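A.B. asks: Sequence plus predicted model, see below.
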Amino acid sequence: MSEIKVGIVGLGRLGKVHARNIAFKIPGAKLVAACSIMEAELQYAKEELKVSETFTSYKEMLEKADLDAVAIVSSSPCHCDQIEKALAKGLHVFTEKPLGVDVEECKKAEKAVEAHPDQVFFLGFMRRFDPSYSYAKKKIEEGAIGTPYMVKATGIDPEAAVEGAIKFAPTSGGLFIDMSSHDVDLIRWFLGSEVKEVYALGANFKHPEFLSCNDTETGAALFQLENGGIAELHVGRTAAHGYHIETEIVGTEGSIRISPVPEKNLAILYDRYGARQECVESFPERFDEAYLLEMQEFIQCIIEKKKPKLSVYDGTRATEICFAMKKSFEEKRLVKLGE
């Protein structure tokens, strides 16, 4: 297979990132079709991406476009149904997180993937492909910090984007569902174990609007893992300085910290406010390279007929843990996974 013909569904902020990467930056891949319910996004695909075929119907794109693979970057409730349909058509599938909006949907996606073992299924947990995170994983595997036993994770969206979070709070699933899956995946990845139980709390000091849909602007969670490891998570929507992602892995012989300052670059500004580093403002900016690397790996898996290290089960597990956090927050108690 000399060239992988890809169709994409969803051309919002992240969809455009994936579409540009497929169209212009990945040898062996060609973006041939795009699907969106927004006319402006289809115009973007035609004019900026030079896509020859555009569709407002996902089903029609699968039936009419000459495709080898699809990239699913649509709204979260659509993912599992679109995964099933694409696999049934014999296509390879890349899907953005979350795998599904509830555990039952994730189980259906598992069955669809299991029924098509010769097709590549790739889940977009892009932080595993970020150079800093993959470097940390390599050092851990080499024994640089001994046995890892704790992860401290922080993920806070900028205050500048909070109005959007408030607007979509009634349908987003809440803070722990909407924003925690990447950190949960990293906790499992770095500690090499499954989460056993979780206790989560929330606080609203700045935006009481979240209370109207039983949500929170800031959340904290403490995890116990099956191998005895522990993790803590701080997730929120009100970072004054920009998009803040930070992770620390603690081991018996040392620790690794990733992005303690969410710096835009290595430049330091010296002015009347002191010495300052500008911060990244959004997830596409912070993980621009990771999005490219994960899509390159997806195409390479198809070409080389190999299975990705990330599986559909990683998506299910992350969803289960996020729902356990939500349950703990709402019921104000410790929740054991699987109860």
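C.D. replies: Good, I have the coordinates. Numbers count the residues shown, from 1 in each chain.
A.B. asks: Every contact and neighbour count from this point should use C-alpha atoms.
C.D. replies: OK.
A.B. asks: Can you tell me how far the closest residue to A23 other than its chain neighbours is from L67?
C.D. replies: In this structure, A23 finds its nearest non-sequential neighbour in L31, 5.0 Å apart by CA to CA, 6 or more residues apart in numbering. Noted for L31: a distance of 9 Å to L67, by CA to CA, to the nearest Å.
A.B. asks: who has more neighbours, the two?
C.D. replies: L31 (26 against 22; other CA atoms under 10 Å).
A.B. asks: ok, the more buried one to G251 distance?
C.D. replies: 43 Å.
A.B. asks: and what of Q277?
C.D. replies: 29 Å.
A.B. asks: D130 now?
C.D. replies: The value you get for D130 to G251, if CA to CA is used, is 21 Å.
A.B. asks: higher neighbour count, Q277 and G251?
C.D. replies: Just comparing Q277 and G251: by other CA under 10 Å the higher neighbour count belongs to G251, 19 against 16.
A.B. asks: Show the contacting residues for that one.
C.D. replies: 145-150 (CA atoms under 8 Å, 6 or more residues apart in numbering).
A.B. asks: could these go into TSV alongside neighbour count, secondary structure and distance to I177?
C.D. replies: Below are the contacts of G251 laid out as TSV (neighbours: other CA atoms under 10 Å; DSSP: H, G, I helix; E, B strand; the rest coil; distance: CA to CA, whole Å):
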residue	neighbour count	secondary structure	distance to I177
I145	19	coil	31
G146	16	coil	32
T147	17	coil	30
P148	23	strand	26
Y149	19	strand	25
M150	23	strand	22
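A.B. asks: Put this next to the first one:
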Amino acid sequence: MKYLKERGYQIMEKEKVNVVGVIGAGRIGRLHINNMRNMPNVRLKTVSDPQADHMKDWFSESGVENLTKDYKNIISDPEINVVFICAPTSLHVQIITEAAKAGKHIFCEKPICFSDENTCKAHKVVKQAGVKFQLGFNRRFDRNFAKTKELVKNKAIGDLHILKIQSRDPEPPSLEYVSHSGGIFMDMSIHDFDMARFISGSEVEEVYVVGGALINPEIKQYEDIDTALITLKFENGLVGVIDNSRQAVYGYDQQLEAFGSKGSAKVNNEKESSVEVLLKEGVKSSNPLHFFLERYNDAFIEEVEQFFEAINNDEEVPCGFVDGIMAQRIASAAKESLLTGLPIKVEKYQ
């Protein structure tokens, strides 16, 4: 081939095909599978799930070649070069470690782990293996938030002074989910902590939380809340506030404002329709989209496409391990603030 290139012949390189194994076929796993079915040069080879015996009807239409109960069949398959980890958080570090040692690139849903120590150990393994690792903070890839990031970075609104993030789910999760999710700061607010770092371009230095169990008092048994106001102090002097609720009866409420010395950039809710009906009795408009599957599906597609581009072009991933570590540390500080009633410093990652 070198001989031919030296003589001016154009050689078409074989297109790279990423062979994918997906570990976990719950709601988020199936979303990624459905999106990857339509991506060029992606081969969905195997999906694993402990409930595989009950998924045969779904599997027959999934576009995946193999279904297994044991994720180790994916880890041990030399043909699979990319692993998507959509399993419960308690299994993430174990699977990350095994996949990295097997030389596979990794896409992992958040959070990486509830233990900072174990998360950092997994990071070392990934660095030593030299594989790509991307974390599923999909909101970074939403076109509106990405545009706001660009405006802040280019100082179109001047120096950033205040960052407001409003994030409210349409309905609370079950108590069974709360019992193992890590609580509101790990399973819900963690997206907002990542957005705070992403939009501001600065690390969070200190966290202070007030809140309560106003929707379902029973979650108190897990030292958890469902309604929170979180104040953030950033290293660059910026101040931020996050408004979280487990239940917004009108839909998925996802808004953001970046307020600066020259102006403000606002991201409003995506709605079912932009049509407004103006009548004598009043003005009516559509509710926000119901939940994250509807609101962020384009962002889910974009994050995965950029992950494959990073693999194919040997580039840095757009959302890496350190982003996950820092979001977790903010979440842990928020929980400590809730329990102590004090502002808590956020440990830097060295």
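C.D. replies: Now that the structure is in, tell me what you want to look at. Keep in mind that what you see is a predicted model, and the values were worked out from it rather than measured.
A.B. asks: Which stretch of the second structure lines up against the longest helix along the first structure?
C.D. replies: Longest helix of the first structure, by residue count under DSSP state H: helix 312-331. With TM-score structural alignment applied, helix 312-331 of the first structure matches the range 321-340 in the second structure.
A.B. asks: Check stretch 128-143 of the first structure too.
C.D. replies: Under TM-score structural alignment, the match for stretch 128-143 of the first structure is residues 140-155.
A.B. asks: Now the matching stretch: buried residues?
C.D. replies: 140-142, 144-149, 151-153 (16 or more other CA atoms under 10 Å).
A.B. asks: N118 of the second structure looks like it's in a helix, true?
C.D. replies: Yes - counting by DSSP: H, G, I helix; E, B strand; the rest coil, one finds N118 of the second structure located in a helix.
A.B. asks: Skipping adjacent residues, who's closest to it in space?
C.D. replies: V93 (7.0 Å).
A.B. asks: try G26 of the second structure
C.D. replies: Closest to G26 of the second structure by CA to CA, 6+ apart is C86, at 7.5 Å.
A.B. asks: Spell out, range by range, the strands that occur in the stretch 101-250 of the first structure.
C.D. replies: 121-124, 148-158, 195-203, 218-225, 230-239, 244-251 (DSSP state E, counting those that start in this stretch).
A.B. asks: Packed most tightly, which of those would that be?
C.D. replies: Mean neighbour count (mean count of other CA atoms under 10 Å) peaks for strand 121-124 among those, with a mean of 24.
A.B. asks: just the helices in the first structure please.
C.D. replies: Going by DSSP H, the first structure shows helices at 13-20, 39-47, 58-64, 79-88, 103-114, 131-141, 162-172, 175-179, 181-191, 283-286, 288-304, 312-331.
A.B. asks: Mind giving me the packing neighbours of the longest one?
C.D. replies: What that stands for is helix 312-331 of the first structure. The contact analysis (3 or more CA pairs under 8 Å, 6 or more residues apart in numbering; DSSP states H and E) places helix 312-331 of the first structure against helix 103-114, strand 121-124, helix 175-179, helix 181-191, strand 195-203, strand 335-336.
A.B. asks: In the second structure, which residues correspond to the fourth one?
C.D. replies: In the comparison with the second structure, helix 181-191 of the first structure aligns to the range 190-200 (TM-score structural alignment).
A.B. asks: Contacts made by the matching stretch with the rest, please.
C.D. replies: Contacts for stretch 190-200 of the second structure (CA under 8 Å, 6+ apart): 111, 137, 139-140, 145, 148-149, 152, 160, 163, 165, 167, 203-204, 240, 242, 323-324, 326-328, 330-331.
A.B. asks: do that again at 7 Å, thanks
C.D. replies: 137, 140, 149, 165, 203-204, 327-328, 330-331 (CA atoms under 7 Å, 6 or more residues apart in numbering).
A.B. asks: what span of the first structure lines up against stretch 244-261 of the second structure?
C.D. replies: So stretch 244-261 of the second structure is aligned with residues 235-252, judged by TM-score structural alignment.
A.B. asks: For that stretch, measure first residue to last.
C.D. replies: 26 Å.
A.B. asks: Now do the same contact list for the nearest residue to L338 of the second structure once chain neighbours are set aside.
C.D. replies: Of all residues not flanking L338 of the second structure in the chain, V209 sits nearest, at 5.4 Å (CA to CA, 6+ apart). Contact partners of V209 of the second structure, counting by CA under 7 Å, 6+ apart, are 228-231, 334, 337-338.
A.B. asks: Show me what V209 of the second structure lines up with in the first structure.
C.D. replies: By TM-score structural alignment, V209 of the second structure lines up with A200.
A.B. asks: And T119 of the second structure, by the same measure?
C.D. replies: In the first structure, T119 of the second structure lands on C106 (TM-score structural alignment).
A.B. asks: re the thing from before, how about residues contacting the match of helix 312-331 of the first structure?
C.D. replies: Contacts of stretch 321-340 of the second structure (CA under 7 Å, 6+ apart): 111-112, 123, 133-135, 185-186, 190, 193-194, 207-210, 343-347.
A.B. asks: Over to stretch 4-17 of the first structure?
C.D. replies: 28-36, 41, 67-74, 284.
A.B. asks: List the contacts of the residue of the first structure positioned farthest from its centre.
C.D. replies: No residue in the first structure sits farther from the centre than R272, which is 38.3 Å out by CA atoms, centre = their mean. By CA under 7 Å, 6+ apart, the contact list for R272 of the first structure is empty.
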